[in-house]
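>>> Model the structure of this input:
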Amino acid sequence: MDDLLTSANRILEKNWNGNYTIPAKSLYPHQWSWDSCFTAIGNSYVNTDRAIKELQYLINAQWKNGMIPNIVFDEKEKSYFPSTDFYEIKRSENAPENISTSGITQPPVHSIACYYIYKNAKDKTKGLRFLEKNYQNLKKFQNYLVTNRDPENSGLTTILHPWESGMDNSPIWDEPLSNIVIKDLPEFKNTDKKIVERSKASRTDEEDYKKLLYLLELMKQNNYDEKKIYSKFPFKIKDVLFSSIFHVANKYLVEIANIIGEDTKEIERWIAQTEKNFYKYFLSDEKEFNSSEDNLFFDYDLIQKEWIKKKTVASFIPIYTGLMSKEDVQNFVKWIKHSHFCTNNGFCHVPAVPGADTNEPYFNKSNYWRGPIWINTNWMLWIGLLKYGFKDEAEVIKSAVFELVKNHGFREYYNPTTGEGIGGNDFSWTAALVIDMIKRNGNEI
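Got it, this is the predicted structure:
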């Protein structure tokens, strides 16, 4: 464990650019929102100042309406596409001044990461000042997600683009994207061609990629006016993973409010809304939930008014929320252990949970979010299992993660059949979350 910890810390050190930690050199040269949050969680154990600086840099890019963007761009880096020029965020009156960002968001891990910084800081006064400085920004982001992104008053977040989910090319988006007709897409020059070509077998196909750019183009045409966008946008999904993290983040926000002496009533109302509607929106048949492996949690398509019944790792992330009953979690554990999610079928290299059900036609062992093992989703499952007292099952996942990084490197994601590392080398959030799995003392909120 000492060697593993040293290696993980070395990667975070290497990827630090003075303001934030890049996810992986050459492949991802900018600051990504939930990447930085995961990285700050790892750094909270070993470098409080760096964790604070990373999240402060991200929060400083917050839009006036509360949105924290999924990318903060380094304008010196021109290799990544879509670049800051493509987003044209100055069309929006809410865009930050003198900071280049994208025009979409990402899962709200921010309150969680900020609490970690305070909890693990040796200098609690420094941690407290950081919370006091940023509490209103964190609350404003959560409020944005429960208002602008939830006019249904469900307590669940609507995403307007697959990239907002963090699971960019998941099978979940296949059907919603298939219903989108591109009416007008300006020509674009992908300056990332060399990297894309190297990763062609493990990335989004060209037709879907055009639709992803078309969704951004529609946002630009509406000047990022979310009321206009929401009323007529062709892609609106209540997302299980995003909403699960949103709920956990609200619980951490309550904890932060208690630490600094702020009122929590409004946040508690958000939490109650989520608790009321989570099963309603994400279970197609709540009565039959425990009787069939087909009854998992699924995203809900607001355009088609139906569930997107794709069996992916997102279906299990609700275990992270604390919203499930012990009985429901017990059934989850059975499914994870004996269904087609990598254990007891002789198919997988280690018993970590892959991106999709290995028996489904959309499973692809090397394609990004369509099959490979990701450390951040397994980290959430590990925490969820610990919350409900399934220590042995949690240990299985943790041991699987450690085997992957020890023998196959700190990679972006992993082939579930061989363990081979794929995507970015020396990937920051993999290193950061391994640090947390080694050093964590006690369960989460």
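>>> Every contact and neighbour count from this point should use C-alpha atoms.
Will do.
>>> Do I have it right that residue 273 meets residue 155?
Yes - counting by CA atoms under 8 Å, residue 155 is a contact partner of residue 273 at 4.7 Å.
>>> compare with the first, here's sequence two:
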Amino acid sequence: MRSRLQEMSHKLIVQAMAASDPAPEPPGRPWQSAVVLALGAVHADPSLLPGYCHKLLEEIPVAYNPDSIILPLHGGMLMRVYSLAKSKKALLPFLHQAYERLLAYHRNLYEACDPLETFLIDNNHPRQLGWPYSELWQSQPDQSGRQRIDPIYNTLLIWSNEALIKLGHLLKQDLTELIQWHELAIYAMNEYLWNADSGLYRPYDLRRAAQTPLTYLGGLLPMLGEIPTQEQAERLLTYLETGPWRDETFQAAVVPGAESPTGFTAIDLFSNWMLYQGLLRYDMFEAAARIKKDTLALAADQGIYECYHPISGEGLRGYCSPFAAALLSDLLLR
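Take a look at the predicted model:
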């Protein structure tokens, strides 16, 4: 029997497919992709999956656009959709098309946005990470002309490259280029963004050629792409459990300890989903269970939102978002 939250999630996903444009362009937030709705469809109504797959093909950029705010999550999400789909054979023609388009797009990203030639992408606009991260960056001093290598964006790209390697193996493709990207990017993340003193990943400021001393949830998210070693991942877990997040009412706020509902912090649903998946990759089941429990409790109490207040739990943005419903469905059923 479905819970009330499952029923709400199912209804929102079905309604999104019935809308004239379930994946608007440009999306409201960088992670609002048709592939997220496809993930929800796998759980709620698999008959909707072909429609979302078609939308995803339309959504994948054909070339790099400096004004785009789309995060490179498509490959990783697509692999999760495929792993959960019951009728995998029916997805193969679509996977061929998506694989080729994503491979070309990732190649374009590296050609246009890799100033260090290390397979790490730079970001020069706060909108590229979406709210509340955009507010966080704008709150930092001297942001004019700032270029940075951000752990979140690059984690998602590495995660997607890893997924494309798996899909490419399934489709019998030459993986030489992808494997090179993947291995060199992981090495560079640990070389440039890992801070051994704090046990956290930090953004890298290209102008100063130094890390930015910023404590935020993005520093924990590289676990999603299995970027840290086991030892590094254990230090990240220690930071989550004994550092500034330890006294949070709910885990895990984008910026620990901040209370403003309209400022640059919140319980961000997509961030918590990424953190949950990352913890599971390192068999950190207790910590993952708390993230899941707190996130689902907020949704059950306040309704389906994309962000929640870190202290009161009040829903802040994205009320009845089908994208949020899709992520909650995935949390509920795993």
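>>> Overlay them and tell me the TM-score.
The TM-score (TM-score structural alignment, normalised by the length of structure 2) is 0.90; 331 aligned residues with a CA RMSD of 2.4 Å.
>>> Residue 273 and residue 155 of structure 1: which has the busier surroundings?
Comparing residue 273 of structure 1 with residue 155 by other CA atoms under 10 Å, the one with more neighbours is residue 155, at 25 against 17.
>>> Determine the number of other residues adjacent to residue 116 of structure 2.
Residue 116 of structure 2 has 12 nearby residues by other CA under 10 Å.
>>> before we move on, what about the one 5 residues further on?
Per other CA under 10 Å, the neighbour tally for residue 121 of structure 2 reads 22.
>>> Map it across to structure 1 for me.
Matched by TM-score structural alignment, residue 121 of structure 2 corresponds to residue 157 in structure 1.
>>> now do residue 155 of structure 2
In structure 1, the residue paired with residue 155 of structure 2 according to TM-score structural alignment is residue 244.
>>> what's the nearest residue to residue 305 of structure 2 if we skip its chain neighbours?
Take residue 305 of structure 2 and drop its neighbours on the chain: the residue closest to it by CA to CA, 6 or more residues apart in numbering is residue 319, 4.4 Å away.
>>> Assign a three-state SS to that neighbour, would you?
Recorded secondary structure, residue 319 of structure 2: coil (DSSP: H, G, I helix; E, B strand; the rest coil).
>>> these two touch, right, it and residue 304?
Yes - counting by CA under 8 Å, residue 319 of structure 2 does reach residue 304; the two are 5.9 Å apart.
>>> Those two - which one has more neighbours?
It is residue 304, of residue 319 of structure 2 and residue 304, that has more neighbours when counted by other CA under 10 Å, with 27 against 15.
>>> picking that back up, from residue 308 of structure 2, how far off is the residue nearest to residue 305 of structure 2?
Using CA to CA, to the nearest Å, residue 319 of structure 2 is found at 10 Å from residue 308 of structure 2.
>>> Over to residue 210 of structure 2?
Distance, residue 210 of structure 2 to residue 308 of structure 2, using CA to CA: 32 Å.
>>> Quick check on the two: which one has the bigger neighbour count.
Legend: neighbour count by other CA under 10 Å for residue 210 of structure 2 and residue 308, higher for residue 308 (26 against 14).
>>> With adjacent residues omitted, what lies nearest to the more buried one?
Residue nearest to residue 308 of structure 2 in three dimensions, not counting chain neighbours: residue 315, with 4.4 Å by CA to CA, 6+ apart.
>>> Run a quick neighbour tally on that neighbour.
22.
>>> unless I'm mixing things up, it is touching residue 305, no?
Yes - here residue 315 of structure 2 lies in contact with residue 305, judged by CA under 8 Å, at a distance of 5.7 Å.
>>> related to what we said a few turns ago, next up, the contacts around the aligned partner of the residue nearest to residue 308 of structure 2 in structure 1.
Residue 315 of structure 2 maps onto residue 421 in structure 1 when the alignment is built from TM-score structural alignment. By CA atoms under 8 Å, 6 or more residues apart in numbering, the contact set of residue 421 of structure 1 is 408-415.
>>> what residues do residue 319 and residue 308 of structure 2 have in common as contacts?
In contact with both residue 319 of structure 2 and residue 308: no residue, using CA under 8 Å, 6+ apart.
>>> ok now do residue 53 of structure 2, which residues does it touch?
34-35, 38, 94.
>>> For residue 268 of structure 2, see how far away it is.
Distance of residue 53 of structure 2 to residue 268 of structure 2, computed by CA to CA: 25 Å.
>>> got it, and residue 174 of structure 2?
Between residue 174 of structure 2 and residue 268 of structure 2 the distance, using CA to CA, works out to 37 Å.
>>> Those two: which has the busier surroundings?
Counted by other CA under 10 Å, residue 174 of structure 2 and residue 268 do not tie: residue 268 has more neighbours, with 26 against 11.
>>> To which residue of structure 1 is that one aligned?
So, by TM-score structural alignment, residue 268 of structure 2 is matched to residue 374.
>>> Repeat that for residue 297 of structure 2.
Residue 297 of structure 2 maps onto residue 403 of structure 1 when the alignment is built from TM-score structural alignment.
>>> how would you label the nearest residue to its match once chain neighbours are set aside: helix, strand or coil?
Leaving aside its chain neighbours, residue 403 of structure 1 sits nearest to residue 350 (7.9 Å; criterion: CA to CA, 6+ apart). At residue 350 of structure 1, secondary structure determined by three-state DSSP is coil.
>>> Quick check: residue 350 of structure 1 touching residue 416?
Yes - if you go by CA under 8 Å, residue 350 of structure 1 and residue 416 touch, sitting 7.2 Å apart.
>>> Looking at these two, which one has more neighbours?
Using other CA under 10 Å, the more surrounded residue of residue 350 of structure 1 and residue 416 is residue 416, with 28 against 22.
>>> residue boundaries of the helices in the stretch 201-334 of structure 2?
Applying DSSP state H, counting those that start in this stretch to the stretch 201-334 of structure 2 gives helices spanning 230-242, 269-281, 285-302, 322-332.
>>> Pick the most deeply packed of those.
Highest mean neighbour count of these: helix 322-332, a mean of 25 (counted as mean count of other CA atoms under 10 Å).
>>> Quick check: that one compared with structure 1, mean distance?
Following the fit onto structure 1, the mean deviation recorded for helix 322-332 of structure 2 is 1.5 Å by mean CA distance after the TM-score superposition for structure 1.
>>> So what touches that helix?
Applying CA under 8 Å, 6+ apart, the contact partners of helix 322-332 of structure 2 are 6, 8-10, 12-13, 15-16, 32-33, 36-41, 43-44, 269-270, 273, 292, 296, 304-306, 318.
>>> ditto for stretch 308-317 of structure 1
So stretch 308-317 of structure 1 is contacted by 170-172, 175, 240-241, 244, 296-301, 332, 353-357, 360, 377, 380-381 (CA under 8 Å, 6+ apart).
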